[in-house]
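**Q** from the sequence below, what's the structure:
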Amino acid sequence: MISVARVTSVMARVSLWVSGAGLVLMTVLIACQVFWRYVLNDSISWTEPGSVMIMGWFIFLGAAVGIREGYHLSFDILLHVVSHRVKLMLHTTSDIVVIAFGAGMVVYGTQLAINAAPNVLPSLGISGAFDFMPIVAGGVLVVLFSIERIARRMAGMPTARFGETEIED
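**A** As a prediction, this is how the structure comes out:
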């Protein structure tokens, strides 16, 4: 399990760096577009669709890392009144639901990409499938990271949870 955790940690770190680089790149592209439009009185046609595509990547990759690190949205009121064993079962149930959601992202994102593949994005000149690839990649990572969380819990390894000062045992 420790080897798996190391691999997923590297995957998460790479995803986070790609997300950060995408955020910076999108900001630069938008700044260039503003400069060209309002200073040079011209416009770059590909910056807006390119920025939206980059935004998809950093949102979905960053969200997957957030799931691995325990920063996903949760409703924890019930957890304050149940035993530790029930908490662990509820955390696992939550992770199973997240796996199902990630699997849906993979399946339906793939269908969208396949359906959009024949279309060409006019300003970028690439297949429309590229718009949906971040959904698929993010879904794969969501599934992998959620499975890791369950496996860590079953192996007795700590698992991070948002809002907790101590790591879950």
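
**Q** CA atoms for contacts and neighbours, from now on please.
**A** OK.

**Q** what's the longest helix in this protein?
**A** With secondary structure taken from DSSP state H, the chain has its longest helix at helix 2-38.

**Q** buried stuff in that one?
**A** Within helix 2-38, the residues that count as buried by 16 or more other Cα atoms under 10 Å are 8-9, 12, 15-16, 18-20, 22-23, 25-26, 29-30, 33-34.

**Q** sequence B follows; please return its structure for comparison with A:
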Amino acid sequence: MLSRLAGFIERVLEGILLIAMAVMVVSICYQVFGRYVLNSAPGWTEETARFLMAWITMLASARVLRKHEHIAVNVLASALPSPYRDLLGWLRDTVILVMAGSLVWYGYAFAEIGGRRDSAALEISMYWPHLAIPVGGAFIALLLVLQRLSQLAGEEQ
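**A** As a prediction, the model looks like this:
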């Protein structure tokens, strides 16, 4: 049950990431077209791409967590006997959970402060681009907890 919930969340994140990446690519292509063909690059394209990059980075970090698709150096973990390797895994996940909590806590405060001003080109509150930090941290924490709970329950991944 927990593993299926995590899988569903990952699929939703994949859909959001696909749309965000498509919009970012179109935005950048339009910027290049405007700059070199029309001799006037629209200002909103660069800002859109930058804001989407922040959202893509944070949501993709959560998406790859459960299947261990992050870049990792596991020379030490591979050399350890199984009980110590498991202990090291729990320690790693504890550190990730603390950092994800920090992203949520401080990221939301940052978004609140950023909400006091608007972006230059899109003229939207900077709250929305900065909200990527706590939302990404929350998804990281949620998927990590679901992964560990499903392992403890003996569910397949």
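
**Q** just the TM-score for the two chains, thanks.
**A** Superposed pair, TM-score by TM-score structural alignment, normalised by the length of the second structure: 0.92. Supporting alignment: 157 aligned residues with a Cα RMSD of 1.5 Å.

**Q** re the thing from before, and which of the buried residues of helix 2-38 of the first structure is nearest Thr92 of the first structure?
**A** Comparing the buried residues of helix 2-38 of the first structure against Thr92 of the first structure with Cα to Cα picks out Thr8 as the nearest, at 18.4 Å.

**Q** what does that closest one correspond to in the second structure?
**A** Counting by TM-score structural alignment, Thr8 of the first structure lines up with Ala6 in the second structure.

**Q** I figured its match hits Leu149, correct?
**A** No - using Cα atoms under 8 Å, Ala6 of the second structure is not in contact with Leu149; the gap is 10.6 Å.

**Q** the match of Thr8 of the first structure and Pro42 of the second structure, how far apart?
**A** Counting by Cα to Cα, to the nearest Å, the separation of Ala6 of the second structure from Pro42 of the second structure is 40 Å.

**Q** and for Leu52 of the second structure?
**A** Note on Leu52 of the second structure: its distance to Pro42 of the second structure, by Cα to Cα, is 17 Å.

**Q** coming back round to it: the match of Thr8 of the first structure: what's it in contact with?
**A** By Cα atoms under 8 Å, 6 or more residues apart in numbering, the contact list for Ala6 of the second structure reads Leu143, Leu146, Gln147.

**Q** map the second one onto the first structure.
**A** When you say that, I think you mean Leu146 of the second structure. Under TM-score structural alignment, Leu146 of the second structure pairs with Glu148 in the first structure.

**Q** related to what we said a few turns ago, restricted to strands, list the contacts of Ala6 of the second structure.
**A** Among these, no member is found in strands (DSSP state E).

**Q** what subset of the residues you listed is buried?
**A** The neighbour-count test (16+ other Cα under 10 Å) marks Leu143, Leu146, Gln147 as buried among the contacts of Ala6 of the second structure.

**Q** which residues touch the last one?
**A** In other words, Gln147 of the second structure. Leu2, Ser3, Ala6, Arg66.

**Q** what's the answer for the first one, then?
**A** Neighbour list for Leu143 of the second structure: Ala6, Ala62, Leu65, Arg66 [criterion: Cα under 8 Å, 6+ apart].

**Q** just the closest of these to Asp118 of the second structure, please.
**A** Ranked by distance to Asp118 of the second structure (Cα to Cα), the contacts of Leu143 of the second structure are led by Ala62 at 27.5 Å.

**Q** how near is the closest one to Leu149 of the second structure?
**A** Look at Ala62 of the second structure and Leu149 of the second structure: by Cα to Cα, they are 16 Å apart.

**Q** so which of the two has more stuff around it?
**A** Ala62 (24 against 14; other Cα atoms under 10 Å).

**Q** all helices of the second structure, in order?
**A** So, for the second structure - with DSSP H - the helices run 2-36, 43-63, 75-79, 82-114, 127-130, 132-152.

**Q** what does Thr47 of the first structure correspond to in the second structure?
**A** Superposed on the second structure with TM-score structural alignment, Thr47 of the first structure falls opposite Thr45.

**Q** once you drop chain neighbours, what's closest to that match?
**A** Once flanking residues are discounted, Thr45 of the second structure sits nearest to Ser27: 5.1 Å by Cα to Cα, 6 or more residues apart in numbering.

**Q** for the nearest residue to Val98 of the first structure once chain neighbours are set aside, grab the count of nearby residues.
**A** Distances taken as Cα to Cα, 6+ apart place Ser146 nearest to Val98 of the first structure, at 6.8 Å, with adjacent residues excluded. Using other Cα under 10 Å, Ser146 of the first structure is surrounded by 25 other residues.
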